[in-house]
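J.: Below is the sequence, then the predicted model.
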Amino acid sequence: MPQQQTSSPGQGQRFDWWAAPAAAPQPDRPAPPAPAVPPPAPPVPSAPPAARTEAAPPARPLAPAPVPPVEAPSAVDSSEVYRAVQGSDAFQEIKRSYRAFVLPVSGAFLGWYLLYVAAQAGAPGLMRSQVAGPVNVAWLLGLLQFASTFLLTWLYARNARTKRDRAALGLRWDTQDQLR
């Protein structure tokens, strides 16, 4: 990296804002006062001298905590349980219901978006047509893109809640019971 010369550093000195030396304290400003440290507290005697001469009872070692018995690993293999669930009719029905909603709706939304882009490119005169005041067809269709996004999100959540969530939760509980 070539060295840049500026007028502020001395001859042959390099001046980078990230490598500038720390500024020394200025004499016109007083240094901040040092934090006050409280004096150490005097030691507190633990017991009178007469009590220290008596022998303390020997300390008992703590008894070890009881160890719970180790259970043998379950004979059910989790990968077999999940394979069985994946092949079950209930799981296939959940997947079928999901695809039946998502694929057509995604295709319709993608087509609607591509129609909007194609209209912008292919029919600029139509898109400039005034609808109401300063709002033209392009603005109206652009705002409808947002509205359709929110509408489809709401429809998806409602469809999942009413058609798939209960079945998926039941399948999940059955699977967890098999894994215990």
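T.: Looks like it arrived, so ask away. Since the structure is predicted, the reported quantities are computational estimates derived from the model, not experimental observations.
J.: switch to C-alpha atoms for all contacts and neighbour counts from now on
T.: OK.
J.: what's residue 146 in contact with, if anything?
T.: Residue 146 is in contact with no residue at all, counting by C-alpha atoms under 8 Å, 6 or more residues apart in numbering.
J.: which element is it on?
T.: helix 137-159 (DSSP states H and E).
J.: Could I get the buried residue list for that helix?
T.: 137, 138, 141, 145, 156, 159 (16 or more other C-alpha atoms under 10 Å).
J.: Name the next helix or strand following that helix along the chain.
T.: Once the chain leaves helix 137-159, the next helix or strand it forms, by DSSP H and E, is helix 165-179.
J.: Got another one to weigh against that:
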Amino acid sequence: MTTRHQETTIYEQIQASPRFQELRKKFRSWTFPMTVAFLAWYLLYVLLSGFARGFMAAKVLGNINVAMIFGILQFVSTFLIAWAYSRHAASKLDPIAEELRHEVEGKNS
């Protein structure tokens, strides 16, 4: 029977391990820049909508204007980022996380 202190110790050991630190670094090195890029893209859309109304109202094709295209591209970029993160996680993060999970399970046995 394991005590709560022993379980905490196992997870603290894993957290301090080089593999876990590598996992965190790979997660952060993709997630933080992508978050900044997406927020910048979103804020550009908001700022242009508020302060460049003439530009955003410019008709591109029929009744389709720049604002509508930018709005649709917000959805497209969200889905592309989710897809790219899924690929990144599957190739770079999941294998390390799986190793760590097996290590924890082995220590808990």
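T.: Noted; the coordinates are in hand. These numbers were taken from a predicted model, which means no experiment stands behind them.
J.: Post the TM-score for the overlay when you can.
T.: Between these two chains, after superposing, the TM-score reads 0.95 (TM-score structural alignment, normalised by the length of the second structure); 108 aligned residues with a C-alpha RMSD of 1.4 Å.
J.: and the helix holding residue 146 of the first structure, how far from the second structure on average?
T.: Here the mean offset of helix 137-159 of the first structure against the second structure after fitting is 0.4 Å, by mean C-alpha distance after the TM-score superposition for the first structure.
J.: Can you lay out the buried residues of helix 137-159 of the first structure as CSV showing distance to residue 78 of the first structure?
T.: Output for the buried residues of helix 137-159 of the first structure, formatted as CSV (distance: C-alpha to C-alpha, whole Å):
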residue, distance to residue 78 of the first structure
137, 57
138, 55
141, 51
145, 45
156, 31
159, 30
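J.: And residue 48 of the second structure? What does it align with in the first structure?
T.: Using TM-score structural alignment as the criterion, residue 48 of the second structure maps onto residue 119 of the first structure.
J.: What is the longest helix anywhere in the first structure packed up against?
T.: Counting by DSSP state H, the longest helix found in the first structure is helix 89-122. Other helices and strands packing on helix 89-122 of the first structure, by 3 or more C-alpha pairs under 8 Å, 6 or more residues apart in numbering; DSSP states H and E, are helix 137-159, helix 165-179.
J.: for residue 104 of the second structure, what are its contacts?
T.: By C-alpha under 8 Å, 6+ apart, the neighbours of residue 104 of the second structure are 10, 11, 14.
J.: Could you check how far it is from residue 11 of the second structure?
T.: According to C-alpha to C-alpha, to the nearest Å, residue 104 of the second structure stands 8 Å off from residue 11 of the second structure.
J.: now swap in residue 71 of the second structure and tell me
T.: Distance from residue 71 of the second structure to residue 11 of the second structure, by C-alpha to C-alpha: 44 Å.
J.: Likewise for residue 93 of the second structure?
T.: Separation of residue 93 of the second structure from residue 11 of the second structure (C-alpha to C-alpha) stands at 18 Å.
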